[in-house]
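Visitor: need a 3D model of the sequence below.
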Amino acid sequence: MRKEWILTEEEKLNKKRRIEENRRLRSAHTNESLLLKDNFNETINSTEKYDLDLQNVVLNRNYIYSSRSTSFRGNIDFIENVVTAFHDGFKLNPTSYGWSYPLAKKITALYQILNTKNTTALRLISFYKRLSEFDALNEIDKVNLVKSNLHFIFFFHSSLGYDPINDIYHEGIPSNDTPLYGSDIREAHGHDIYVRCTLIMRSLHSIVEMDRRIMQLTLVILLFSKGLSHFINCQEPSLNNYQQVLHAQNIYVEQLWIFLEQHYGSIQTIRTFTTLINKCMLIQALFRDIHQDINEKIDICQVPPIMRTLMHLS
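Guide: Below you'll find the predicted structure:
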């Protein structure tokens, strides 16, 4: 006689419950696996929507070797590491990413600005890839941060090479780089945007005159920011590991605060942070108008792919 034939009614009920529970657990595990697979595929699909040129530059390790040293003797060592990464990043001569606008056509001031910023973007990315905190991020978050914030960072970077006396912007370290002039901005975007941009730039340049390292640290703080693009009509992609990004940003904010307090005192530290925050808000409004102006004036097919992505042109 088979064993189950002599089970008591209670034992039969218990066995039935165990069978149903095992069936339920298997079903839940299957659903969870399918959900994880769907989420993974969704992540891959969203990544594929990014401009491939931007992905290749951000994730390519062939010509960039990140600085992985995270052991610093103190605040000065930390800051000098950023300065070294900045200078090394801006030695990049991106000849392989040439200007796509046909030479047979007249290169207007607006196209010249976009051309110059294309080179600046590649150098900024080269700079960021040398920082261990950026290098530690997952690939999707790296691309998301660059795509969401680099257009905003352009303004702060420009203050490093701005000559307020002659109204000239020197974008890079190489002396053979073609500078931009304030008149280029006026011709490209009109008098109102030119005046607003110049006022912001003069204020930021006053911080650069205190110490260039303040602005170089600010460039990193802004990269690890969230929500800078909310003034323009684009959906900022979510981050896979927001806590890691926030932690990285807090490191640089703390180091900048310590540096300012040690060299300039508490009052000047507060004033400097206040100025930077105020200019963030002004630049958000300014970029909204510049973004609209660019969309109305240019053929985006003639814009370098990386700039098309960074400027959210459609």
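Visitor: please make it C-alpha for all contacts and neighbour counts, starting now.
Guide: OK.
Visitor: show me where the stretch 201-314 of the chain has its helices.
Guide: Ranges of helices in the stretch 201-314 of the chain, per DSSP state H, counting those that start in this stretch, are 212-223, 242-297, 305-310.
Visitor: other SSEs contacting the first one?
Guide: It stands for helix 212-223. If you count contacts as 3 or more Cα pairs under 8 Å, 6 or more residues apart in numbering; DSSP states H and E, helix 212-223 packs onto helix 75-89, helix 139-158, helix 191-210, helix 242-297.
Visitor: buried deepest among the ones you listed, which one?
Guide: helix 139-158 (a mean of 21; mean count of other Cα atoms under 10 Å).
Visitor: please find the angle between the direction vectors of that helix and helix 212-223.
Guide: Orientation check (axes from the mean of the first three to the mean of the last three Cα atoms, to 10 degrees): helix 139-158 against helix 212-223 gives 140 degrees.
Visitor: any idea which helix or strand comes after helix 139-158?
Guide: Downstream of helix 139-158, the first helix or strand assigned by DSSP states H and E is strand 162-163.
Visitor: after that following strand comes which helix or strand?
Guide: Downstream of strand 162-163 (by DSSP H and E), the next one is strand 168-169.
Visitor: and the helix or strand that that next one is followed by, what does it pack against?
Guide: Per DSSP H and E, the first helix or strand lying C-terminal to strand 168-169 is strand 180-181. Secondary-structure packing of strand 180-181 (3+ Cα pairs under 8 Å, 6+ apart): strand 168-169.
Visitor: can you list the neighbours in contact with the strand it packs on?
Guide: By Cα atoms under 8 Å, 6 or more residues apart in numbering, the list of residues contacting strand 168-169 from outside reads 158-159, 161-163, 179-182.
Visitor: one more sequence to fold, the one below, so I can look at both together:
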Amino acid sequence: MDWLCIRNIQDAYSSASRSVPSASSMLSLELTSDKMSSYTNSIDIHNFTMIKIINFLKQIPDFEQLNDSDRLILVKYNLCSLNLIRASLTFDTIRELYYEDDGDAYNPVSSNNKAFAEQCKSLYILCYSYELNRLFFNILHTIHGLIDNDPIIVQLLMLSMIFLKGLSSVDSQEPILDDSKHVFYLHSKYTDLLFRYLIKQSSFNTAVIKMMHFVEVFMKIQRLSKDFHQEIKSKIDVSYINPLMRSFLHFT
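Guide: Reported below is the predicted structural model:
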């Protein structure tokens, strides 16, 4: 095992998680009769996490060594999936809430964080269909069961996915990478590291089964992304969405 690499990934993740304020400290999610405001709030919540993920990736040398064009393509088309993977780490399977991750797995969830998570859930139920919410929570349940509350699994899975070309199901016109061969190598590198880590934590057979389940999860995430995109497009004037999230949701 390349424990030094894993340690550097852990440090990068922890640093990035503290790099921007929490959404709960910056947003007010009081329910309003203005449906458009509710929808935009439901999207703005993810803006903070997206920035944290970008800051995490910027501290990974393999990612930073890619050219600007390839980094932009990978982030634009894969970041929403990474957001869902990251959320599984703090997912409360009983109450079906996911809390903000400050990068310290040993910190207890604060009362403010719990209250904000409740508000987020209420907002999603208000804004989106029952079917979409159920698919979202079912995916989180599945991922949570696979990661065993292990941040390293989540971090390695995120790095494997960011280098996975064609993960997005929203835009069929995904641009061609300048160095697709090297990006595939990086995807293989972190997938192999994840697989070897899973073997170390359990057994070869268990690792194989988990990797197969991860592939199934990727397919479900693709369906969720497509359904989410269509639902937003049908209900929201996309000009109200902040530019960063508009890009990640493929409206620009």
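Visitor: thinking again about what came up before, who wins for neighbours among the contacts of strand 168-169 of the first structure?
Guide: residue 159 (26 neighbours; other Cα atoms under 10 Å).
Visitor: quick one: stretch 228-244 of the second structure aligns where in the first structure?
Guide: Taken onto the first structure by TM-score structural alignment, stretch 228-244 of the second structure occupies residues 290-306 there.
Visitor: measure that stretch end to end?
Guide: 17 Å (Cα to Cα, to the nearest Å).
Visitor: ok, back up a step: would you list the contacts of strand 168-169 of the first structure in TSV and tack on distance to residue 140 of the first structure?
Guide: As requested, these are exported to TSV (distance: Cα to Cα, whole Å):
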residue	distance to residue 140 of the first structure
158	27
159	29
161	31
162	33
163	37
179	33
180	33
181	36
182	36
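Visitor: from those, pick the one nearest residue 253 of the first structure.
Guide: residue 159 (19.3 Å; Cα to Cα).
Visitor: aligned against the second structure, show me the partner of the closest one.
Guide: Match for residue 159 of the first structure (TM-score structural alignment): residue 88.
Visitor: one more: residue 199 of the first structure?
Guide: Checking TM-score structural alignment: residue 199 of the first structure goes with residue 138.
Visitor: related to what we said a few turns ago, quick one: the match of residue 159 of the first structure and residue 143 touch, right?
Guide: Yes - between residue 88 of the second structure and residue 143 there is a contact at 6.1 Å, judged by Cα atoms under 8 Å.
Visitor: closest to residue 218 of the first structure out of the contacts of strand 168-169 of the first structure?
Guide: So of these, ranked by how close each gets to residue 218 of the first structure (Cα to Cα), first place is residue 159, at 11.5 Å.
Visitor: ok, and the closest non-adjacent residue to the closest one?
Guide: The spatially closest residue to residue 159 of the first structure, leaving aside those adjacent along the chain, is residue 205, at 5.1 Å (Cα to Cα, 6 or more residues apart in numbering).
Visitor: can you tell me what residue 194 of the second structure aligns to in the first structure?
Guide: In the first structure, residue 194 of the second structure lands on residue 256 (TM-score structural alignment).
Visitor: isn't residue 157 of the second structure right up against residue 191?
Guide: Yes - under the criterion of Cα under 8 Å, residue 157 of the second structure makes contact with residue 191 at 7.3 Å.
Visitor: where's the equivalent of residue 63 of the second structure over in the first structure, which helix or strand?
Guide: Counting by TM-score structural alignment, residue 63 of the second structure corresponds to residue 134 in the first structure. Assigned by DSSP H and E, residue 134 of the first structure belongs to helix 132-135.
Visitor: most remote residue from the second structure's center?
Guide: Outermost residue of the second structure with respect to the C-alpha centroid, by Cα atoms, centre = their mean, is residue 33; its distance is 29.4 Å.
Visitor: for that residue, which three-state class applies?
Guide: At residue 33 of the second structure the chain is in coil, as set by DSSP: H, G, I helix; E, B strand; the rest coil.
Visitor: the one 5 residues further on too?
Guide: Counting by three-state DSSP, the backbone at residue 38 of the second structure sits in helix.
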